[in-house]
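Peer 1: The following block contains a protein sequence and its predicted model.
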Amino acid sequence: MNIEQALNEALGLKTGSNVPLAEGLPATVGVLGGGRMGAGIAHGFLTRGAKVVVVERDAEAAQGARGRVESSVEASLERGAVAGTAGDYLERFATSTDYADFAFCDLVVEAVPEDAGLKAAALAAVEAQISPHAFLATNTSSLSVSGLAAGLARPELFLGLHFFNPVPASTLIEVVVAERTGEDTVAAARRWVEALGKTAVVVRDAPGFASSRLGVAIALEAMRMVEEGVASAEDIDNAMVLGYKHPTGPLKTTDIVGLDVRLGIAEYLYSTLGERFAPPQILRDKVANGELGRKTGRGFYDWP
């Protein structure tokens, strides 16, 4: 019995499936971190036929990750976004608390909280367990991918894959090319994105990349307008939705993303790109008061 067969048996993963593997997709994918983003990433690969293992810090967190992925798959079935039964997908899904279970993965995507030290340590720990030929990616929305690569033994197999929330509904993945990312790795990432049914935007590693830099710039200016009494949050958002055809306005998007997440990105961009990304006081105050957006019930809007 080889290592893949042994781990499949240990994790209860099924080798066959009623869902064919999409062309260009890695057969077995690991995700480190099963929060909202990690669960969404796992969902994306599962629904395209890959086997997926999510590794979490402890059994309770792993159980939470399983619940999020199961709910996401069931919601896709109810919407008719995927065909078959929940079992067709979940028979290829496992959770674990052991990094060694990444050993048989072709690709591992790190999706831990947006903290450079935490991510760097997690990536080094994952790299120590995976195959020398496996790819490694970070799902960061703003941190330096080249900086995270500095502690890795095989930086040519590492890059950024910036997924967007909610992952099942989003059609964009930002592929972030670090200083030492290999051309073959970038080409592979393009194939993965296409196989997931999404569109790749390839960017050079720079503070905030393209999407976060532009999105945060608009959101911060919208916050300043609320702070200055120029208009209400609703009217500012309506101006962008109706006037510029944004699907949601910058302030409602901030509530969905999380004000704490937006503040963290803004602080990083402020430190690297200067005063134009200085977080407005209204953002600092709301985070300090626990008004983090949809996840706490209140941000720039009230959420039931």
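Peer 2: Looks like it arrived, so ask away. Quick caveat: nothing in here was measured; it's all calculated off a predicted structure. Numbers count the residues shown, from 1 in each chain.

Peer 1: When you work out contacts or count neighbours from here on, use the C-alpha atoms and nothing else.
Peer 2: OK.

Peer 1: mind listing what the nearest residue to Arg262 once chain neighbours are set aside touches?
Peer 2: Excluding its sequence neighbours, the residue lying closest to Arg262 (Cα to Cα, 6 or more residues apart in numbering) is Thr254, at 6.8 Å. Neighbour list for Thr254: 219, 262, 293 [criterion: Cα atoms under 8 Å, 6 or more residues apart in numbering].

Peer 1: put this beside the first:
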Amino acid sequence: MTAIRSVGVVGCGLMGAGIAEVCARAGKDVVVVESSPAAADAGRQRLEASLKRAESRGKIEAAAPVLARIQVVEQLETLADRELVIEAIVEDEVAKTELFRRLDGILTDPEAILASNTSSIPIMKLGVVTSRPEHVLGIHFFNPVPVLALVELVPSLLTSPAVTERARAFVQDDLGKQAIDCQDRAGFVVNALLIPFILSAIRMLESGFATAEDIDRGLVLGAAHPQGPLALADLIGLDTTKAVAESLYEEFKEPLYAAPPLLARMVDAGLLGRKSGRGFYTYS
């Protein structure tokens, strides 16, 4: 099994930057693609700030050598020579399928793996728009990527078992993460369990049953959760939470997956959680 040396990441938001960072920290040559000069600059600053924090806390010896292994560019064609490309763009099926079509025509290595960091969209829908569905799978990291150890591996019905095992070796042996295997169903393992829990907390708040603070305090102090479900939704992003809920509802048609009206209105208002400065809580 050939080790993966070169990695491409599409998107340098919270998830894309985290994926790029852990790959570079593992010694990989990383190219990150963003959609505009402003987004690329923001991505570089996000990477630099995160690696400097890691250096100051003794997590890495020095930030500079890791940063030197990462290029942030704006041209998707720069990924042509990559052995693995991980998509980490907005959680939107139309945008992701169009990106996979483009990447399929750009990658020159017939053995290159095309992976998605989607948290909810079935991998089959992404694989079938390419000419290499056997080389397409989900590699789903969790936020914050440098901290959380879990990765969900999600092959579709058409993914080659050899490709899945190559991805597993990359995730576990190279990145030092722990992989779990998931069926290609919306939400995979973690979000299929987590999102209904968060939606239930939002409905409880919406109904006036309890305050946000008391709901979260109850789960932290009464169930030993590290943070409450509403604070967690703010961390995930309310837009992402809503998008995952919609994917789950589309797949299973179960009422527990339907986004509550309060969540929809908050997303419409741009109250997205930590990334916008306000969600169920206000952040400075």
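Peer 2: It's in. Keep in mind that what you see is a predicted model, and the values were worked out from it rather than measured.

Peer 1: How alike are these chains, TM-score-wise?
Peer 2: Counting by TM-score structural alignment, normalised by the length of structure 2, the TM-score of this superposition works out to 0.94. Behind it: 281 aligned residues with a Cα RMSD of 1.6 Å.

Peer 1: Just give me the match in structure 2 for the residue nearest to Arg262 of structure 1.
Peer 2: Matched to structure 2 by TM-score structural alignment, Thr254 of structure 1 sits across from Ala233.

Peer 1: Distance check, its match against Leu194 of structure 2.
Peer 2: 10 Å (Cα to Cα, to the nearest Å).

Peer 1: quick revisit: separation between the match of Thr254 of structure 1 and Gln172 of structure 2?
Peer 2: Ala233 of structure 2 is 28 Å from Gln172 of structure 2, by Cα to Cα.

Peer 1: ditto for Asp29 of structure 2
Peer 2: 18 Å.

Peer 1: So which of these two has more stuff around it?
Peer 2: Neighbours per residue (other Cα atoms under 10 Å) separate Asp29 of structure 2 from Gln172, with Asp29 holding more: 20 against 15.

Peer 1: what's the matching residue for that one over in structure 1?
Peer 2: Checking with TM-score structural alignment, Asp29 of structure 2 has Lys51 as its match.

Peer 1: for Lys177 of structure 2, same thing?
Peer 2: By TM-score structural alignment, Lys177 of structure 2 lines up with Lys198.

Peer 1: How many residues are close by the closest residue to that match other than its chain neighbours?
Peer 2: Once flanking residues are discounted, Lys198 of structure 1 sits nearest to Thr171: 4.6 Å by Cα to Cα, 6+ apart. For Thr171 of structure 1, the neighbour count with other Cα under 10 Å is 15.

Peer 1: Contact partners for Thr171 of structure 1?
Peer 2: So, once contact is read as Cα under 8 Å, 6+ apart, Thr171 of structure 1 ends up touching 197-199.

Peer 1: Now check it against structure 2: what is it aligned to?
Peer 2: Under TM-score structural alignment, Thr171 of structure 1 pairs with Ala149 in structure 2.

Peer 1: any idea how far that match is from Ile121 of structure 2?
Peer 2: For Ala149 of structure 2, the distance to Ile121 of structure 2 (Cα to Cα) stands at 22 Å.

Peer 1: OK, contacts around Leu199 of structure 2?
Peer 2: Per Cα under 8 Å, 6+ apart, neighbours of Leu199 of structure 2: 256-257, 259-260.

Peer 1: same thing but 7 Å
Peer 2: Leu199 of structure 2 is in contact with 259-260, counting by Cα atoms under 7 Å, 6 or more residues apart in numbering.

Peer 1: Could you do the one 5 residues further on as well?
Peer 2: For Met204 of structure 2, the residues meeting the contact criterion (Cα under 7 Å, 6+ apart) are Ala210.

Peer 1: SS state for the counterpart of it in structure 1?
Peer 2: Under the alignment (TM-score structural alignment), Met204 of structure 2 pairs with Met225 of structure 1. For Met225 of structure 1, the secondary-structure state derived from DSSP: H, G, I helix; E, B strand; the rest coil is helix.

Peer 1: since we're on Val94 of structure 2, how many residues are nearby?
Peer 2: 11.

Peer 1: Aligned to it, what sits in structure 1?
Peer 2: Alignment note: Val94 of structure 2 maps to Gly117 in structure 1; criterion TM-score structural alignment.

Peer 1: Wasn't that match part of a strand?
Peer 2: No. Under three-state DSSP, Gly117 of structure 1 sits outside any strand and is assigned helix.

Peer 1: Tell me who's in contact with it.
Peer 2: Gly117 of structure 1 touches nothing, counting by Cα under 7 Å, 6+ apart.

Peer 1: ranges for the helices of the stretch 201-304 of structure 1?
Peer 2: Applying DSSP state H, counting those that start in this stretch to the stretch 201-304 of structure 1 gives helices spanning 211-227, 233-244, 250-257, 259-273, 281-288.
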